[in-house]
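> the following block contains a protein sequence and its predicted model.
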Amino acid sequence: MKADLKVLSKMKLTEPQIEDLYAFTRQHFVEHYDLQTELVDHLANDIETQWQKQPKLSFEDAKNKAFKKFGVFGFMDAIEQRQKTMNKRYRYYLWRELKQWFKLPQIIATITLFVLIYFALASSYVKLFSISLYVFVALWCMVKGFILHRKFIKRRKMTNKKWLLEELIFKQAGYVSFLFLLHLQNIFILNDSVKSVYGLLFMSLLFTVLMLINYISFEVIPNKAEELLKDTYPQFSM
């Protein structure tokens, strides 16, 4: 927080007053430090502007006036907008990593996976394959999810700050795995129309992409967390 205080200290607010603004945002249910800093910067600028017009206005009165400008829902709109922005950024990182698997040399592994899934679905052992894959993916997701959760808790204790994108990186994978397992159930109800060549090609492509997304969410993106967080938050440091 000291690095951010140096930036904000260029304004007329004192460090205790800036700390008070951080506490004020937390009291109004702003949990993530990146949004807290953005709101503190906004409130501080508004307070300074008020003081230019009313030098005798107290800090508390100026703070309350600045907060009222956010409307009856307070910081809720800002929180919602921030969540949308970070979700969009996470999807961008996910899409960027996925595209790499359709370029050399990763495309070789992608094609191999696609062919294996296709022949497995086309074989007479499709039920055994689907059950085995379902169990394997479920267990792997549970183990990786537990490891990522432990890592997230450890990181939180080290920094004592909560970053929205960091939370998405270490928790979003669980939602991706749920989507994968949900679609994987379709294998159990394959009928003759789905067993056509075009149906098998579609299913094979679908599960190839879903498996890649699952791997990227649980493995690739978390391993690049430091790089992605520094890219998003210049003030981020472990």
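Looks like it came in fine.
> please count neighbours and contacts with C-alpha atoms only from this point.
OK.
> break down this structure into its helices, ranges please.
2-8, 15-27, 33-53, 59-68, 76-100, 106-122, 126-159, 164-184, 197-215, 221-223, 225-232 (DSSP state H).
> okay if I get the ones you listed as CSV plus distance to Asn191 and mean neighbour count?
Listed next are these as CSV, based on distance: least, CA to CA, whole Å; neighbours: other CA atoms under 10 Å:
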stretch, distance to Asn191, mean neighbour count
helix 2-8, 60, 13
helix 15-27, 54, 16
helix 33-53, 50, 18
helix 59-68, 59, 16
helix 76-100, 30, 14
helix 106-122, 12, 16
helix 126-159, 12, 15
helix 164-184, 15, 18
helix 197-215, 10, 18
helix 221-223, 36, 18
helix 225-232, 42, 14
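> for Asp34, which non-adjacent residue is spatially closest?
In space, and not counting its chain neighbours, Asp34 is closest to Trp163: 5.9 Å by CA to CA, 6 or more residues apart in numbering.
> another structure for you, compare them:
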Amino acid sequence: MRKISEQEINQLFVFTQKHYVEFYDVQVELVDHLANAIEDQWKENPTISFEDALQTEFKKFGVFGFTGLVEQKQGELQKYYNRMLWNEVLKFISIPKVILTVGLYLGIVFFLQKTKSLGEMIILTILLSSFIYFMVDGFRYILKIRTEQKKQGKSWLLQSVAQATFSIPSIGLGGAYYSIINRLFQENLGISNAGIHFLAVFTVLHLLFLFVFYKVIKPNLNKSIKETEERFQIV
């Protein structure tokens, strides 16, 4: 039975690149799938050409070709890390971590009630400063990824997910911060008792989010990217 040659393997890589698959790990997976599928066709029909066998297999991916597969994989990975983030945050409202969470919340409420406008300004400064740090750190992280991609001449699907993981929360949190700060300034930094509790809850969630992100999500992403690089280094 005829086997895929090295030259044909290279043609498959070029084929995936021409059809908008930019991530090397996905290219390898697709090339392996296409090569096996073409060899299976040769078992049934040894006379079929490589190009015809390739086009037959490619048609099975539908009108969107490989694009749909790439988007599906990106979506699955993003959902995976989103679930990881929220699962870790939710651990802080279960015993025994809930004691720490409640203590932090009560401490912020007590601080705001005692310090009034000054305390509100301090909390808002902390929120805004940490958000700016998150954005700057995210920009540096994305720039680092793109520099590595340029240096290696390859990019990984996980790297795109890592960039989205930094970018998407920045947009969402930015909107939340704007709404809160705008509301407080409209009220001349004299928020009601209910507002104090709301600001305390938001601050606690904000701190938990940052803690989980930098202690769990970012290290996990870095580890997975490194493992992917090592895995495909010899391919």
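All right, it came through fine. Treat the numbers as computed from the prediction; the structure is a model and nothing was measured.
> superposed, how do the two chains score by TM?
The TM-score (TM-score structural alignment, normalised by the length of the second structure) is 0.76; 226 aligned residues with a CA RMSD of 3.5 Å.
> matching the residue nearest to Asp34 of the first structure against the second structure, which residue comes up?
Superposed on the second structure with TM-score structural alignment, Trp163 of the first structure falls opposite Trp156.
> would you confirm that its match contacts Gln27?
No: if you go by CA atoms under 8 Å, Trp156 of the second structure and Gln27 don't touch, sitting 9.6 Å apart.
> start to end distance for stretch 58-69 of the second structure?
12 Å (CA to CA, to the nearest Å).
> picking up where we left off before, what's the closest of the helices of the first structure to Met238 of the first structure?
Nearest to Met238 of the first structure among the helices of the first structure is helix 126-159; the distance by CA to CA comes to 6.1 Å.
> what packs against the closest one?
If contacts are counted by 3 or more CA pairs under 8 Å, 6 or more residues apart in numbering; DSSP states H and E, helix 126-159 of the first structure sits against helix 106-122, helix 164-184.
> figure out which of the ones you listed is closest to Phe59 of the first structure.
Of those, nearest to Phe59 of the first structure by CA to CA is helix 164-184, at 29.1 Å.
> tilt between that closest one and helix 225-232?
With axes from the mean of the first three to the mean of the last three CA atoms, to 10 degrees defining the directions, helix 164-184 of the first structure sits at 120 degrees from helix 225-232.
> list the contacts of helix 164-184 of the first structure.
If you take CA atoms under 8 Å, 6 or more residues apart in numbering as the criterion, helix 164-184 of the first structure is touched by 32-34, 83, 86-87, 90, 130, 134, 137-138, 141, 145, 148-149, 152, 207, 210-211, 213-214, 217-218, 221-222, 225, 229.
> and the gap between the residue lying farthest from the centre of the first structure and Asn64 of the first structure?
Centroid-distance maximum for the first structure: Lys56 at 43.6 Å, with CA atoms, centre = their mean. For Lys56 of the first structure, the distance to Asn64 of the first structure equals 15 Å [CA to CA].
> what about stretch 80-96 of the first structure, how far off from the second structure?
By mean CA distance after the TM-score superposition for the first structure, the fitted stretch 80-96 of the first structure averages 1.9 Å away from its aligned residues in the second structure.
> show me what contacts the alignment partner in the second structure of Phe114 of the first structure?
Under the alignment (TM-score structural alignment), Phe114 of the first structure pairs with Tyr105 of the second structure. Under the criterion of CA under 8 Å, 6+ apart, the contact list for Tyr105 of the second structure reads Ala200, Val201, Val204.
> again, 6 Å this time
The contact partners of Tyr105 of the second structure, by CA atoms under 6 Å, 6 or more residues apart in numbering, come to Ala200.
> swap in Phe75 of the first structure?
So Phe75 of the first structure contacts nothing (CA under 6 Å, 6+ apart).
> still on that earlier bit, tabulate the helices of the first structure (JSON lines), appending distance to Met238 of the first structure.
What follows is the helices of the first structure, written out as JSON lines (distance: least, CA to CA, whole Å):
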{"stretch": "helix 2-8", "distance to Met238 of the first structure": "13"}
{"stretch": "helix 15-27", "distance to Met238 of the first structure": "20"}
{"stretch": "helix 33-53", "distance to Met238 of the first structure": "14"}
{"stretch": "helix 59-68", "distance to Met238 of the first structure": "31"}
{"stretch": "helix 76-100", "distance to Met238 of the first structure": "20"}
{"stretch": "helix 106-122", "distance to Met238 of the first structure": "31"}
{"stretch": "helix 126-159", "distance to Met238 of the first structure": "6"}
{"stretch": "helix 164-184", "distance to Met238 of the first structure": "12"}
{"stretch": "helix 197-215", "distance to Met238 of the first structure": "25"}
{"stretch": "helix 221-223", "distance to Met238 of the first structure": "14"}
{"stretch": "helix 225-232", "distance to Met238 of the first structure": "8"}
